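Asker: pasting the structure only:
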């Protein structure tokens, strides 16, 4: 990195530090690791002249490469490390595209749609890949195949309900959703950690050890199911409250 590029990177990083999204409702990994890492990628790609959509595309390449490896490559001790690294990089770049858009003066409706579409595809394919791997490569009782099926339903419903809530709140408020009233405390960020996609990426380190991976994966499913049920009740009540 030459002096000019380095100066541009540092200036962009400083601008992003003072223009971060609120941390309300953000789980611990996303708050303390993914956003700061994404901020650095955003500043770097800004100096390269990249567009947010290009960052989204590169993020998708990393993410779906990891997902493809999970579905297609026989289990080995190193496989989980590679998959986890690809997913972590993909998630950091997923954070970077929005931050890059802010650096460039604001995003576009197309970019937001693309980002959400990639996220939806990720939710649908990552549990499908685990199901395929469990069927092809894991020596587990068939009943375990129900775990990724149920997880796929839970994650898909959570994603749809959250996006629909934001859309309806924004429409009720005349186009812009009201600020989140969720707590910004570290304790809450820890309590909702099982719902953090970043933690899910790290769990793939265990992918080369199927029994261990599936125990942790199942515990995360239980936690996310409980989180979904509580969130649905909260959002239903929230949508019934007039927007001020």
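Answerer: It's in. Note that the structure is predicted; figures quoted are calculated from it, not measured.

Asker: could you use CA atoms for every contact and neighbour count after this?
Answerer: Fine.

Asker: for the chain, what spans make up the helices?
Answerer: 3-17, 28-29, 35-48, 52-72, 79-103, 109-136, 146-172, 186-191, 197-203, 210-239 (DSSP state H).

Asker: of those, flag the one that's most buried.
Answerer: helix 79-103 (a mean of 24; mean count of other CA atoms under 10 Å).

Asker: next, the angle from that one to helix 210-239.
Answerer: Helix 79-103 runs at 30 degrees relative to helix 210-239, counting by axes from the mean of the first three to the mean of the last three CA atoms, to 10 degrees.

Asker: residue 178: which of the helices of the chain is closest?
Answerer: Nearest to residue 178, of all these, is helix 146-172, at 7.1 Å by CA to CA.

Asker: compute the inter-axis angle for that closest one and helix 109-136.
Answerer: Orientation check (the same axes, to 10 degrees): helix 146-172 against helix 109-136 gives 170 degrees.

Asker: same for helix 146-172, what does it pack against?
Answerer: Contact here means 3 or more CA pairs under 8 Å, 6 or more residues apart in numbering; DSSP states H and E; on that basis helix 146-172 packs against helix 109-136, helix 210-239.

Asker: now those as TSV including distance to residue 146?
Answerer: Putting the helices and strands packed on helix 146-172 into TSV (distance: least, CA to CA, whole Å) gives the following:
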stretch	distance to residue 146
helix 109-136	8
helix 210-239	10
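
Asker: residue 156 is nearest to which of these?
Answerer: Closest to residue 156 of these, according to CA to CA: helix 109-136, at 6.3 Å.

Asker: can you list contacts of stretch 151-161?
Answerer: Applying CA atoms under 8 Å, 6 or more residues apart in numbering, the contact partners of stretch 151-161 are 120, 123, 124, 127, 128, 221, 224, 225, 228, 232.

Asker: go with 7 Å
Answerer: Stretch 151-161 has contacts (CA atoms under 7 Å, 6 or more residues apart in numbering) with 123, 124, 127, 221, 225, 228.

Asker: another one to put next to it:
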């Protein structure tokens, strides 16, 4: 309980427009996991390793196990827990007095792996186990993999270049707009994880995943010119 109270009083600032699931669900769950991990003596890197193991297990299962309702539930649970532990590693680092460049590097490498591997697991699962009306639908998760990778790299590069110029990251210590958070839900990794509850309902999942992909592409088309404009101002 002491660890949990310390974390509640030392949360990092909210990113401007952070999606609602990440903000209101994943971070609080991660806080509970971080308090537990700190209590039993886990290091931030060990928490990151747990996050990676859970995510990899889900991604592998989607690629090699025939699609079913129960697999969708298991995949969602593993992905959601992996995402929560991904939030917990940084919180454990704060409890221990701060993180390290190596820990931050490891966290970002795992995140970049998930951005590519999860949509590609969908490609494999659809190709092997789902009766798609046309193979052209396999392009949908490929587009998702491309869009999420570009977004992640651009966001990391934004922070890197801003820091190099001595410009603080854009955070809102008092909280982000609820409206902006809700509008960002379709691009939230947690919502993508949640969509796998439909993995056993093939037609519904194809529709929902396609809509999430369109939302991700739409967000990226709006964000990239804005970010480029900010880089020109540095």
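Answerer: In hand now; what should we look at? Here the structure is a predicted model, which means the values were calculated and not measured.

Asker: let's have the helices of the first structure in TSV, adding distance to residue 178 of the first structure.
Answerer: Below are the helices of the first structure laid out as TSV (distance: least, CA to CA, whole Å):
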stretch	distance to residue 178 of the first structure
helix 3-17	22
helix 28-29	23
helix 35-48	22
helix 52-72	25
helix 79-103	19
helix 109-136	18
helix 146-172	7
helix 186-191	20
helix 197-203	24
helix 210-239	11
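
Asker: spatially, what comes nearest to residue 216 of the second structure if we skip its sequence neighbours?
Answerer: With CA to CA, 6 or more residues apart in numbering as the criterion, residue 216 of the second structure has its nearest non-adjacent residue at 5.3 Å, and that residue is residue 187.

Asker: give the contact list for that neighbour.
Answerer: Counting by CA under 7 Å, 6+ apart, residue 187 of the second structure has contacts 212, 215, 216.

Asker: how about a cut-off of 10 Å?
Answerer: The contact partners of residue 187 of the second structure, by CA atoms under 10 Å, 6 or more residues apart in numbering, come to 19, 148, 212, 213, 214, 215, 216, 217, 218, 219, 220.

Asker: from those, pick the one nearest residue 31 of the second structure.
Answerer: residue 19 (17.2 Å).

Asker: hang on, isn't that closest one packed against residue 192?
Answerer: No: the pair formed by residue 19 of the second structure and residue 192 falls short of the contact definition of CA atoms under 10 Å, at 12.0 Å.

Asker: identify the contacts common to these two.
Answerer: Common contacts of residue 19 of the second structure and residue 192, defined by CA under 10 Å, 6+ apart, comprise 185, 186.

Asker: any idea how far residue 122 of the second structure is from residue 56 of the second structure?
Answerer: 13 Å (CA to CA, to the nearest Å).

Asker: so for the first structure, the centremost residue is which one?
Answerer: Nearest to the geometric centre of the first structure sits residue 197, at 4.6 Å (CA atoms, centre = their mean).

Asker: show me what it lines up with in the second structure.
Answerer: Aligned against the second structure by TM-score structural alignment, residue 197 of the first structure finds its counterpart in residue 189.

Asker: can you check residue 216 of the first structure too?
Answerer: Under the alignment (TM-score structural alignment), residue 216 of the first structure pairs with residue 208 of the second structure.

Asker: can you pull the contacts of that match?
Answerer: Taking CA under 10 Å, 6+ apart as the test, what residue 208 of the second structure contacts is 192, 195, 196, 198, 214.

Asker: also residue 212 of the first structure?
Answerer: Counting by CA under 10 Å, 6+ apart, residue 212 of the first structure touches 206, 218.

Asker: what does residue 50 of the second structure align to in the first structure?
Answerer: Using TM-score structural alignment, residue 50 of the second structure pairs with residue 58 in the first structure.

Asker: surely that match is in contact with residue 95?
Answerer: No: contact between residue 58 of the first structure and residue 95 fails when scored by CA under 10 Å: they sit 12.0 Å apart.

Asker: next, show the common contact partners of the two.
Answerer: In contact with both residue 58 of the first structure and residue 95: residue 89, using CA under 10 Å, 6+ apart.

Asker: so how far is residue 190 of the second structure from the nearest residue to residue 57 of the second structure once chain neighbours are set aside?
Answerer: Among residues not flanking residue 57 of the second structure along the chain, residue 78 sits closest, at 7.3 Å (CA to CA, 6+ apart). According to CA to CA, residue 78 of the second structure stands 12 Å off from residue 190 of the second structure.

Asker: joint contacts of these two?
Answerer: Taking CA under 10 Å, 6+ apart as the criterion, residue 78 of the second structure and residue 190 both touch residue 84.

Asker: and residue 96 of the first structure, what does it touch?
Answerer: Residue 96 of the first structure makes contact with 34-46, 52, 55-56, 59, 90, 102, according to CA under 10 Å, 6+ apart.

Asker: what's the match for residue 229 of the first structure in the second structure?
Answerer: Mapped onto the second structure by TM-score structural alignment, residue 229 of the first structure lines up with residue 221.

Asker: ugh, wrong one, I meant residue 20 of the first structure
Answerer: By TM-score structural alignment, residue 20 of the first structure lines up with residue 11.

Asker: now its match: closest residue in space, sequence neighbours ignored.
Answerer: Closest residue in space to residue 11 of the second structure, ignoring its immediate chain neighbours: residue 91 at 7.8 Å, by CA to CA, 6+ apart.

Asker: surely that neighbour meets residue 44?
Answerer: Yes: counting by CA under 10 Å, residue 44 is a contact partner of residue 91 of the second structure at 8.1 Å.

Asker: shared neighbours, those two?
Answerer: Common contact partners of residue 91 of the second structure and residue 44 (CA under 10 Å, 6+ apart): 34, 37, 38, 85, 98, 99.

Asker: which pair in those spans the largest distance?
Answerer: Greatest spatial distance among these (CA to CA): 85 and 98, at 17.0 Å.

Asker: show me what contacts the closest residue to residue 10 of the second structure other than its chain neighbours?
Answerer: Leaving aside its sequence neighbours, residue 10 of the second structure sits nearest to residue 94 (CA to CA, 6+ apart; 7.9 Å). Residue 94 of the second structure makes contact with 6, 7, 10, 11, 12, 34, 44, 88 under the criterion CA under 10 Å, 6+ apart.
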